[in-house]
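Peer 1: Below is the structure, and that's it, no one-letter string:
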């Protein structure tokens, strides 16, 4: 059975782009599309029932079911060829979505939800989902043509009647993968996912390794590396990066691969690189328990400031 693509839905307005992205990924993979919404309710101080004899939890569940039915209908209209299923789950979104998608090919969430504030760079649901994920998770955010408005982090209203969510944003036809060549080096799960995405989208692949030059941090104390030494260090990193990618270059001979080694602050250099990419792929170490990942400082910086959608791939 082909593994599904799962999309977490907040509401129709704020989830349109995530649903469209998930539908495109499902169509490329020939996979079923699962639309999921997690709901939770707070019991009333005084026990009672809703009009008509329903319970408060039942009313919330019915509203969630109606929301999903509307999302399924809209998605079928845009992608009539897809096999679409819907799931209403009781609980907090992050853990619920991660549990449902534990064996999925991809879990998709929006970068912002209905509860965000103006200037908020990433929603709490997206962060929670990433923290609990056991499969690759795509956070749909970044760039001028997203739910955050004309500038990253600026909230605007979206007219869902005039929006065309099935149309992808303007593309650069490039998948970007952040690769670490120093121990612990980026693992095969991350590299394999990046090559697969590039092949599915008929895109080029750029692999970037950014390393911190101590002279950049402490120029007064030690000064920068001499240019000859810096060239040698860059050449060694380049050799390791090529060795890391070689097995997948052979497996995907039709994918054009570009590599780049940069010396300086990794978070800034990688964020800058996302301005000319359609997708960024990075890894995150799995927790020893196998449930969820540890998203370090670099991962947080990229999720908050990337100018394109980001995929977090569990590894290790």
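Peer 2: Yep, it's here. Small disclaimer: the values here were computed from a predicted structure and weren't measured.
Peer 1: alpha carbons only for contacts and neighbour counts from here, please
Peer 2: Will do.
Peer 1: Past the longest helix anywhere in the chain, which element shows up next along the chain?
Peer 2: Secondary structure of the chain read by DSSP state H shows that its longest helix is helix 227-251. Under the assignment DSSP states H and E, the closest C-terminal helix or strand after helix 227-251 is strand 257-263.
Peer 1: can you state the direction angle for that next one and helix 227-251?
Peer 2: For strand 257-263 against helix 227-251, the angle by axes from the mean of the first three to the mean of the last three Cα atoms, to 10 degrees is 150 degrees.
Peer 1: So what touches strand 257-263?
Peer 2: 204-213, 234, 237-238, 241-242, 249, 269 (Cα atoms under 8 Å, 6 or more residues apart in numbering).
Peer 1: Now residue 302: closest residue in space that isn't a chain neighbour?
Peer 2: Take residue 302 and drop its neighbours on the chain: the residue closest to it by Cα to Cα, 6 or more residues apart in numbering is residue 271, 6.2 Å away.
Peer 1: Next one: that neighbour relative to residue 142, how far apart?
Peer 2: Plainly put, residue 271 is 10 Å away from residue 142 if you go by Cα to Cα, to the nearest Å.
Peer 1: Kindly report the same for residue 180.
Peer 2: Taking Cα to Cα, one finds residue 180 at 23 Å from residue 142.
Peer 1: Check it against this one:
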């Protein structure tokens, strides 16, 4: 998708961090940047026979302009050549940003924000957008290592291919390396000698490891050849998947995960690993969701 980078703005420090990240992404990708501020009006508080609320009629346009003005000035210092648009949209942030994602190449939000003059960019917004966005979502939280690699969580599921390509593209644009990490453990994967072997009796650890190495290699496919400028390090780790990824995120510039991998229940839009990384990673996280209807 060649649409703009969209960023949610609410005036909080974390949303300004998101603006910095979004501006840089727009500049590197050569696309426009949309600064979006969402206003919500609680229907239970609308006085009888009053026209629908708007920023202008509520007398807070100057306040909104200040918030967006600050965001725009910040964005121009990061990406002076980018085309920047400012939008004030009536609606709840989760709905507004989800709609914006339909025509965007990337949506960027802070991991948490403010509840201020009707604008809500809280943790629930980032989580909801990661599960429902039509484009990749970059959630800005934690302190990234500027020289750290892109940390790619490899699970080998067919729907994770988009996350792998996003990780390579991001590493190439930013001039960083890529660490492809695949965690496994014998409690969740077993190789049986025969159909009669109960799952709690027999598994072959050597064969398991060989299989997981194959999964890791196949997930990366020929992308190393398509992105020769990206130095790739593959790491196979035996351990708890969520703990391993969160620990490794301390030395990364960005973690990239698919929205749902192996073992996800049908209809579950954001898997347990993705949710854990989204909430606990020590650097920004990109969640790449595939619309299975497409």
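Peer 2: On my side now, so go ahead. This is a predicted model, so every value here is computed, not measured.
Peer 1: TM-score them against each other, please.
Peer 2: After superposition, the two chains reach a TM-score (TM-score structural alignment, normalised by the length of the second structure) of 0.81; 269 aligned residues with a Cα RMSD of 3.0 Å.
Peer 1: Same drill for residue 271 and residue 142 of the first structure, tell me which one is more crowded.
Peer 2: residue 142 (28 against 19; other Cα atoms under 10 Å).
Peer 1: Residue 245 of the first structure touches residue 194, doesn't it?
Peer 2: No - proximity of residue 245 of the first structure to residue 194 does not meet the contact threshold set by Cα atoms under 8 Å, at 10.7 Å.
Peer 1: Comparing those two, which residue is more hemmed in?
Peer 2: For the pair residue 245 of the first structure and residue 194, the greater number of neighbours falls to residue 194 (26 against 18), based on other Cα under 10 Å.
Peer 1: Can you check what angle separates the host helix or strand of that one from helix 227-251?
Peer 2: Assessed by DSSP H and E, residue 194 of the first structure sits inside helix 188-200. With the same axes, to 10 degrees as the basis, helix 188-200 of the first structure and helix 227-251 are set at 70 degrees to each other.
Peer 1: mean shift between helix 188-200 of the first structure and the second structure?
Peer 2: Mean deviation of helix 188-200 of the first structure relative to the second structure after superposition (mean Cα distance after the TM-score superposition for the first structure): 0.8 Å.
Peer 1: Where does that helix end up in the second structure?
Peer 2: Mapping helix 188-200 of the first structure onto the second structure (TM-score structural alignment) gives residues 161-173.
Peer 1: Checking residue 279 of the second structure next. Helix, strand or coil?
Peer 2: At residue 279 of the second structure the chain is in helix, as set by DSSP: H, G, I helix; E, B strand; the rest coil.
Peer 1: Trace it over to the first structure, please.
Peer 2: Aligned counterpart of residue 279 of the second structure in the first structure: residue 304 (TM-score structural alignment).
Peer 1: Pull up the gap between its match and residue 33 of the first structure, please.
Peer 2: From residue 304 of the first structure over to residue 33 of the first structure (counting by Cα to Cα), the distance is 27 Å.
Peer 1: now do residue 46 of the first structure
Peer 2: From residue 46 of the first structure over to residue 33 of the first structure (counting by Cα to Cα), the distance is 40 Å.
Peer 1: What of residue 89 of the first structure?
Peer 2: Look at residue 89 of the first structure and residue 33 of the first structure: by Cα to Cα, they are 16 Å apart.
Peer 1: what about these two, which has more around it?
Peer 2: Neighbour tally, residue 89 of the first structure and residue 33, criterion other Cα under 10 Å: the higher count belongs to residue 33, 25 against 18.
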